[in-house]
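Chemist: okay, sequence plus prediction incoming.
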Amino acid sequence: MDQKLLTDFRSELLDSRFGAKAISTIAESKRFPLHEMRDDVAFQIINDELYLDGNARQNLATFCQTWDDENVHKLMDLSINKKLDRQEEYPQSAAIDLRCVNMVADLWHAPAPKNGQAVGTNTIGFFRGLYARRMAMKWRWRKRMEAAGKPTDKPTWCAVRYKSAGINSPATGMWSCVRSLCAPVSCLWTRNA
């Protein structure tokens, strides 16, 4: 092995994260780099980039929690490699999921299920939860319409959303056969409230 290359390699191993040669260049963003990088250096680069994001712990306007206990993160680490859609592979995770559904149903005073299991699902992200909620509203509406002998092929109700709502809101209306109306947000509303 070339002596200079060996010396460079040894010095690279002895460098601290911030003094490593790999961190002195711009990290690749569109393709895999030609040379490998130490895992601690790669972690440090991504960790430093994430500091540019907002801090949910200091942002009380976010929909996310602002603080999590250390044990919550330990449990998430234990489950990070499990796929939510493979419940037959992970039966205990699925059982815990169903317990959480029952607890949330009880919290919101949902009607007691006959079989002991509340109807619900887990979601990833706010809009998935919103979509699931609108689908539940649609099924309740359909049940009421069928009981009254009215047609269910065309929606007779609509979901009003603000223009500032995310891009998924109109799609939610489309997929759940709900007419989605867009209301303008106005500072006058706060004066009249």
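Modeler: Sure thing, it's come through.
Chemist: CA only for contacts and neighbour counts going forward, please
Modeler: OK.
Chemist: quick check: which element contains the spatially closest residue to residue 151 that is not a sequence neighbour?
Modeler: Sequence neighbours aside, residue 145 is the residue nearest to residue 151 in space, at 6.7 Å (criterion: Cα to Cα, 6 or more residues apart in numbering). Per DSSP states H and E: residue 145 is located in helix 126-147.
Chemist: who are the packing partners of that helix?
Modeler: Applying 3 or more Cα pairs under 8 Å, 6 or more residues apart in numbering; DSSP states H and E, one finds that helix 126-147 contacts helix 168-175.
Chemist: what about residue 173, how many neighbours?
Modeler: Neighbour count of residue 173, defined by other Cα atoms under 10 Å: 19.
Chemist: what sits against the nearest residue to it once chain neighbours are set aside?
Modeler: Spatially, and ignoring its direct neighbours in sequence, residue 173 is nearest to residue 180 (5.2 Å; Cα to Cα, 6+ apart). Applying Cα atoms under 8 Å, 6 or more residues apart in numbering, we find residue 180 in contact with 158-161, 169-170, 173-174.
Chemist: name the SS class of residue 160, please.
Modeler: strand (DSSP: H, G, I helix; E, B strand; the rest coil).
Chemist: so it touches residue 184, yeah?
Modeler: No. If you go by Cα atoms under 8 Å, residue 160 and residue 184 don't touch, sitting 10.2 Å apart.
Chemist: the two: who's more crowded?
Modeler: Remark: of residue 160 and residue 184, residue 160 carries more neighbours, 14 against 10, as counted by other Cα under 10 Å.
Chemist: any idea how far that one lies from residue 63?
Modeler: For residue 160, the distance to residue 63 equals 20 Å [Cα to Cα, to the nearest Å].
Chemist: residue 151 now?
Modeler: To residue 63, residue 151 is 37 Å away according to Cα to Cα.
Chemist: same question for residue 171.
Modeler: 21 Å.
Chemist: so between these two, which is more surrounded?
Modeler: Comparing residue 171 with residue 63 by other Cα under 10 Å, the one with more neighbours is residue 171, at 14 against 10.
Chemist: how near is the more buried one to residue 118?
Modeler: In terms of Cα to Cα, residue 171 sits 27 Å off from residue 118.
Chemist: who touches the residue nearest in space to the middle of the chain in this structure?
Modeler: By Cα atoms, centre = their mean, the chain has its centre lying nearest to residue 125, at 2.9 Å. By Cα under 8 Å, 6+ apart, residue 125 lies in contact with nothing.
Chemist: A further structure is provided below for comparison with the first:
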Amino acid sequence: MGTLPHDDDAEMFGNRFAIEEVPTSSFPTGGMSAVDAMRLVGEDLALEGDPARNLATFVTTWMEPEAQRVIAANLHRNFIDHAEYPRTAEIEQRCIRMLADLFHAPGETTGARTQGSSEAIMLGALSLKWNWRKRRESAGASTSSPNLVFGGDVHVVWEKFCRYFDVEPRIVPLKPGKYTIGPEDVAPHVDENTIGVAAVLGTTFTGHKDDVVGIDQLLVRLKQERGIDVPLHVDAASGGFVWPFLYPDSPWDFRLEQVRSINVSGHKFGLVYPGIGWLIFRERSDLAPELVFEENYLGKTDATFTLNFSTGSAMVLAQYYNLVRYGRHGYTYVMRNMQLNARVLAEKLQAMGRFELIGADEEQLPLVAFRLAEPQAYDEFDIAWQLSAERGWMVPAYTLPPDAQDVTIMRALVKQTLSREHVDTLARDIEEACATLDKKGGVHESERRKVVTGSGH
């Protein structure tokens, strides 16, 4: 057995970690050169999946070089230091005002940037709870049993909120063939202890929206007939940057009377890298003032409404870059391109005669949700595994929430970087994957578990 190469040789001719174990558990005693550290991290990441073939995640995986320069130049700025970086604070407010305008806020409003929609939802739901408690106290009623109504098609953060902040979750189950909720589903669960109803614009499961108009009409009737004022929060994490441009005449936002707050993820169809989210209120009064902290920090008194404190400025600035770079016209162009490619992929899948499309004729995010039309010797998980193993595509397969848990679907998200040529290639690869599975049958269960089945938040 030969001796290990000298460190000088590794530095001159190669990589010291070509044959050495990398640090994994113990805190390193000594350091290493910047080049070695960079190569070490790079070699780990070389084993990652290709973001361009990740059709599972809704999160942005590409931005323009100019946007990347804005991000790189501002990674060192702490957003919360408003005294030191007042222009960044002003740019945040510009974004809030622009989004409020996009969502048809009727007048002066307020909001906040967040790390993503999860934080925005936590903050929005807290405001619902605080405002409900204030209404109950004014009426001399009990505040001991708050509940929140939402469907099984929501992101898990809604259940987290209920558990963390002691609110009863009233979850409307889904049904086979019905993967969103409407007023008839919500009505039995709403009472005087309901702090709010959450409706989804663009579910992560099938890309559709809850019947926001119908739920709003139900809540308006409750207010008029029973005096119960239940606000509606729209979880527009995915759809808030899609519906205004693809379906501008479809009301779901502050055009509806009971919609009091909206969250949206800038790092999804807002086309910004993670993490950036936004929470927008209909009016200033919809933000419970008790949740806003006046804080003297670094010589300046600031009002803060946030769960996180220190965070980078870069993604706020990147969001503003996109808003002014694209405008309504540009966002419409990008969204329509994605929608057109999604329709092409849907047509190709349907032409194969193997698949059933899920709600392709409805308002939908730019994606294709589909499932096998007939039972085969393999299932959707097998197709997802075959695509990943042979072609590197990450197309998730997953079961739906209760009571539709027996339904398995696949979902291909068509993003800005998925060109028409990529769509054609993906369709061919899906057909070839099925042809391979026709011959060999399903993949062994232990292999199937390796498939990424997450909903791509």
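Modeler: Structure received. Source: prediction; values computed, not measured.
Chemist: sorry, back to before: quick check: buried residues in the helix holding residue 145 of the first structure?
Modeler: Neighbour counts over helix 126-147 of the first structure (16 or more other Cα atoms under 10 Å) mark 131-132, 134-135, 138, 141-142 as buried.
Chemist: alignment lookup: residue 120 of the first structure to the second structure.
Modeler: Counting by TM-score structural alignment, residue 120 of the first structure lines up with residue 111 in the second structure.
Chemist: name the SS class of the nearest residue to its match once chain neighbours are set aside, please.
Modeler: Distance criterion Cα to Cα, 6+ apart; nearest residue to residue 111 of the second structure, sequence neighbours excluded, is residue 280 at 4.4 Å. Applying three-state DSSP to residue 280 of the second structure yields a three-state assignment of strand.
Chemist: and the strands in the second structure?
Modeler: 111-114, 147-151, 168-172, 194-200, 232-235, 259-265, 277-281, 293-297, 300-304, 355-357, 367-372, 397-399, 408-413 (DSSP state E).
Chemist: could you give the angle of the fourth one to strand 259-265?
Modeler: Right, the one you point to is strand 194-200 of the second structure. 50 degrees (axes from the mean of the first three to the mean of the last three Cα atoms, to 10 degrees).
Chemist: quick one: the residue nearest to residue 111 of the second structure and residue 263 touch, right?
Modeler: Yes. If you go by Cα under 8 Å, residue 280 of the second structure and residue 263 touch, sitting 6.3 Å apart.
Chemist: show me which of these two is the more surrounded one.
Modeler: The residue with more neighbours, out of residue 280 of the second structure and residue 263, is residue 263; 30 against 26, by other Cα under 10 Å.
Chemist: which non-adjacent residue is nearest the more buried one?
Modeler: residue 279 (4.5 Å).
Chemist: counterpart of the one you found over in the first structure?
Modeler: Following TM-score structural alignment, no counterpart is assigned to residue 279 of the second structure within the first structure.
Chemist: residue 383 of the second structure now?
Modeler: Counting by TM-score structural alignment, residue 383 of the second structure has no partner.
Chemist: what about residue 383 of the second structure, neighbour count?
Modeler: Residue 383 of the second structure has 27 nearby residues by other Cα under 10 Å.
Chemist: how far away is it from residue 52 of the second structure?
Modeler: Distance from residue 383 of the second structure to residue 52 of the second structure, by Cα to Cα: 19 Å.
Chemist: do residue 324 of the second structure as well
Modeler: 25 Å.
Chemist: give me the more crowded residue out of those two.
Modeler: More crowded of residue 324 of the second structure and residue 52, by other Cα under 10 Å: residue 52, with 16 against 12.
Chemist: and the helix ranked longest in the second structure, what does it pack onto?
Modeler: In the second structure, taking DSSP state H as the definition, the longest helix is helix 314-351. In terms of contacts (3+ Cα pairs under 8 Å, 6+ apart), helix 314-351 of the second structure is packed against helix 65-72, helix 86-102, helix 243-246, strand 355-357, strand 367-372, helix 420-440.
Chemist: want to throw those into TSV with distance to residue 217 of the second structure and mean neighbour count?
Modeler: Formatted as TSV, those follow (distance: least, Cα to Cα, whole Å; neighbours: other Cα atoms under 10 Å):
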stretch	distance to residue 217 of the second structure	mean neighbour count
helix 65-72	41	14
helix 86-102	22	17
helix 243-246	20	21
strand 355-357	30	18
strand 367-372	29	22
helix 420-440	40	16
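Chemist: one step back: in contact with the residue nearest to residue 111 of the second structure, which residues?
Modeler: So residue 280 of the second structure contacts 96, 99-100, 109-112, 261-263 (Cα under 8 Å, 6+ apart).
Chemist: which position in the second structure pairs with residue 42 of the first structure?
Modeler: Checking TM-score structural alignment: residue 42 of the first structure goes with residue 37.
Chemist: what about residue 133 of the second structure, distance to residue 139 of the second structure?
Modeler: Distance from residue 133 of the second structure to residue 139 of the second structure, by Cα to Cα: 10 Å.
Chemist: oops, could you answer that again for residue 36 of the second structure instead?
Modeler: Applying Cα to Cα to residue 36 of the second structure and residue 139 of the second structure gives a distance of 66 Å.
Chemist: between those two, who's got more neighbours?
Modeler: residue 36 (15 against 9).
Chemist: I'd guessed that one sits against residue 18; true?
Modeler: No. Taking Cα under 8 Å as the definition, residue 36 of the second structure is not a contact partner of residue 18, at 11.0 Å.
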